[in-house]
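> next one to model:
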Amino acid sequence: MKSKGNTMGWLFASPYLLYGIVFFLIPLLWSLQLSITDWNLISPEYAYKGIENYVKALQNPGVQAAFGVTFKFMAAFVPLVIVLSLIVAGLIHGLPKFKGLFLIGFFLPYLSSGVVSAFIVKGFLSYNSPLNAFLRGTFGLDINWLGSPFSALFVVAVIIAWKFTGYYALILTSGFESINSEIYEAAAIDGVNARQRFFRITLPLLYPALFTVLILSIGVTFGIFTEVYQLTGGGPNNATNTWQMEIFNQAFKNLQAGYASAVAIIASIVTFISIFIIRKLLELWGKRNGWV
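Reported below is the predicted structural model:
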C-alpha cells in the first residue's frame, strides 16, 4: 500500500516536475555554462572565459545600480502593497455579503497585461495629459513624472502595487476569516481599543497570511521588467534599472549572452540570499507570537 501510494504521488506530481525540469532546471544549467563563455547570441562558436564575466559584472555600474534599485523598489513597493492589501482585505472582511464579488473586482488588475497598463499610465502622465495640464494650469506645477529618478521609481512601484493589491488581499482576507471572533469579544471586555486590537491581536493572528504575502511581494521586486521596459527603459540615469533590464540589455542589445548569463546568476544568488534573510527575520517575529 505504501509503495502504491508513493507511485501515485509521483504520478500526480510528474506534470509539475516535468515542467520544472524543462523550463527551470535545463535553462539554469545552460545559463551556468554560458556564464563562463563569450557567446554573442548569434555565432555557433564561443570561447570559455572562466570567471571573467563575473568579475566584469561586479565592476559594471549598471549591475551595481540594479542591486541598489532592487532594494529601492522593495522599500517603496512592499510597504505600499501591504498597506493597500490590508485595507482592501479589512473592508471586504467587514462586508455582510457579496465578498466574493468585490474580491473578484480587486483581483482583475492582477490579470491585466503589464504592457497595456504601462501604456495607459504613460499616456496618463504624458506632458499634454489632462492631469499635467490641470497641475500646470491650477498650481503651476510642471512635473516630469518619468524623467525624475525619484518619481519614476515611485510611479513604477505604484503601478505594480495596484496590480498585486487584489491578489494579496485575497490571501489576507482568508487570514481575516480564520480569526475567531470570540478573541475580539474577549478583548473588548478587557477594554482593548481599536489600535491595540489591530497591532496586538489582528496582525499577530494574520502572521501566516502576512508571511506569504511578504515573501511573494519581496520576490516580485527581483523580477520587475515589463513596466520599467515600457515606461523608462531603466532610466533616468539607471534610477529604474532592474536586474531584468540589465540582463535584457546585455543579452539582446549588446549581444553578450555569456555576460548576461553571469549577471543572471549573480541576480539569482542575491535574490535567494535576500529572501532567505528576510524569511528568517519574519520567522523570528512569528516565533515571538507563538507561530514558529
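> use CA for all of it now, contacts and neighbours both
Noted.
> and Tyr229, how far from Phe150?
Distance of Tyr229 to Phe150, given as C-alpha to C-alpha, to the nearest Å: 17 Å.
> so between these two, which is more surrounded?
More crowded of Tyr229 and Phe150, by other C-alpha atoms under 10 Å: Tyr229, with 19 against 14.
> you'd agree the more buried one is up against Gln244?
No: taking contacts as C-alpha atoms under 8 Å, Tyr229 lies outside contact range of Gln244: 9.3 Å.
> list residues touching both of those two?
Listed as contacting both Tyr229 and Gln244 by C-alpha atoms under 8 Å, 6 or more residues apart in numbering is no residue at all.
> I'd like to know how far the residue nearest to Gln256 when sequence neighbours are not counted sits from Tyr46.
When the adjacent residues along the chain are set aside, Gln256 lies closest to Asn40, with 4.8 Å between them (C-alpha to C-alpha, 6 or more residues apart in numbering). From Asn40 across to Tyr46, the span is 8 Å (C-alpha to C-alpha).
> to compare against the first, here's another:
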Amino acid sequence: MMLKQKYLFIYSCLLIPLLFFLSIRIVPILYSFNISFREWDLLSEEKPFVGLQNFVHLFQDEVFLASIRNTLIYVIVGVPAQLLVGLVIALLLQRLNRLKGFFRTLYFIPYVTSVVAVSWVFRWTLMKNGIVNALLIKLGFEPQLFLGSPSQGIYIIIAVMIWQNIGFQMLIFLTGLETVPKSYEEAAAIDGANSWQRLWSITLPLLNPVIIFSIVIATISFLQSFTQVLNMTNGGPLNSTVSLVLYIYNLAFKHFKMGEASAATIILFAMILSLSLLQMKILNRKIEY
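Model prediction:
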C-alpha cells in the first residue's frame, strides 16, 4: 500500500509539469497550425479557411525572403564565431591558476545583463555622432555608418550577440573540459605530442557531446534573433538586418495578419527542427575513452 502511494505521489508530481508543458507549448503550436491555414485578421470576425494561400503570399513577399536570408546569415556567421571564441576563452581560463573565478565572472556578466540595455548602449555608441565615430575622427579615419549601413549593420548585431552570449558558451566548455581525463593528455605529452596535437586528437573529440549541445543551442538562439535586431536597427536599413522573428512580430502585431504570421512561425519551427536534427545526425558520434 505504501509503495502504491509512493508511485502515485511521483506520477502526480510529474503530471503537473507535463500539463503545464502541454498547455503552454504543445497546444499553442497545434493551434498555430490551424491559424496558418486561415485568413485570420484580428479586425475581422470571420476566419475562412484558405489552405496554403498564406504560405504562397509569404514567398511572394520580398521582405519575408530578406528575413530568411538574414536569419541564415545570423546562423552561418554567428554560430561558428561564438563557439570558437567561447572555446578559446575556456581553454585559456582552464590554464589559469590565479583569479580564475574573477575572469569567469567577468566574462559571464554580459550574459545576465539586460539584452535591451546592452542593445541600446551599443546603438548609442555606434551612432553617426557617437563615441566610436568621434574616436575614429581623432585617429584620422573616416566616420562609419555602422548600424546605418546595409552592409555593416547585420554583422555588428552578430558581434553584439556573440559578445553577450560568450559567457554562456565559455561556461559550457569549461564544464566539458573538466570531464576530459587528464591522464590521456599526460600520456600523449609523454609520447611527444605538442599542445595542438593534444587539443585536436584528444580534447576536441572528447568534447564532442558538449560541442553538439553548444551548436544546437547557439543555432536556435540565432534563428530566434529578435531583441537585438528590434532595439538596434528595427530591421533596417532597407530590411538588411530584419530577422524572421522580427518579421513575424511586425506581421502579427503591426499589420494584424495572424494567418500569415502563423504560417511564418510554422516555417521557423520547421527550420529549427530540421537544422537541430541535421546537426545532431552529422555531428553526433560515439565517444570511446
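> neighbour count for Asn40 and Tyr46 of structure 1, which is higher?
Between Asn40 of structure 1 and Tyr46, counted using other C-alpha under 10 Å, Asn40 has the larger neighbour count: 19 against 14.
> that's a helix at that one, yeah?
No: Asn40 of structure 1 is assigned coil when assessed by DSSP: H, G, I helix; E, B strand; the rest coil, not a helix.
> in structure 1, which residue is most central in space?
Centroid-nearest residue in structure 1, with C-alpha atoms, centre = their mean: Val220, separated by 1.5 Å.
> average gap between the one helix or strand that one maps to and structure 2?
Using DSSP states H and E, Val220 of structure 1 sits in helix 207-221. Aligned to structure 2 and superposed, helix 207-221 of structure 1 gives a mean residue distance of 1.0 Å (mean C-alpha distance after the TM-score superposition for structure 1).
> show me what counts as buried in that helix.
For helix 207-221 of structure 1, burial by neighbour count (16 or more other C-alpha atoms under 10 Å) applies to Tyr207, Ala209, Leu210, Val213, Leu214, Ile215, Ser217, Ile218, Gly219, Val220, Thr221.
> could you say what helices and strands the helix or strand following that helix packs with?
Later in the chain than helix 207-221 of structure 1, the nearest helix or strand by DSSP H and E is helix 226-231. With contacts defined as 3 or more C-alpha pairs under 8 Å, 6 or more residues apart in numbering; DSSP states H and E, helix 226-231 of structure 1 has these neighbours: helix 114-124, helix 149-177.
> out of those, deepest packed?
helix 149-177 (a mean of 21; mean count of other C-alpha atoms under 10 Å).
> what's it packed up against?
In this structure, helix 149-177 of structure 1 makes packing contacts with helix 61-93, helix 99-111, helix 207-221, helix 226-231, judged by 3+ C-alpha pairs under 8 Å, 6+ apart.
> which residues sit against whichever helix or strand comes after it?
Next along the chain after helix 149-177 of structure 1, taking DSSP H and E as the criterion, comes helix 181-189. Residues outside helix 181-189 of structure 1 that contact it (C-alpha under 8 Å, 6+ apart) are Arg197.
> distance from whichever helix or strand comes after helix 181-189 of structure 1 to structure 2 after superposition?
Following helix 181-189 of structure 1 in sequence order, the next helix or strand is helix 194-196 (DSSP H and E). Superposing on structure 2 and averaging over aligned pairs (mean C-alpha distance after the TM-score superposition for structure 1), helix 194-196 of structure 1 comes out at 1.4 Å.
> ok, now how distant is Ile75 of structure 1 from Asn238 of structure 1?
Ile isn't right for residue 75 of structure 1; it's Ala. From Ala75 of structure 1 to Asn238 of structure 1 the distance is 17 Å (C-alpha to C-alpha).
> so which of those two has more stuff around it?
Asn238 (20 against 14).
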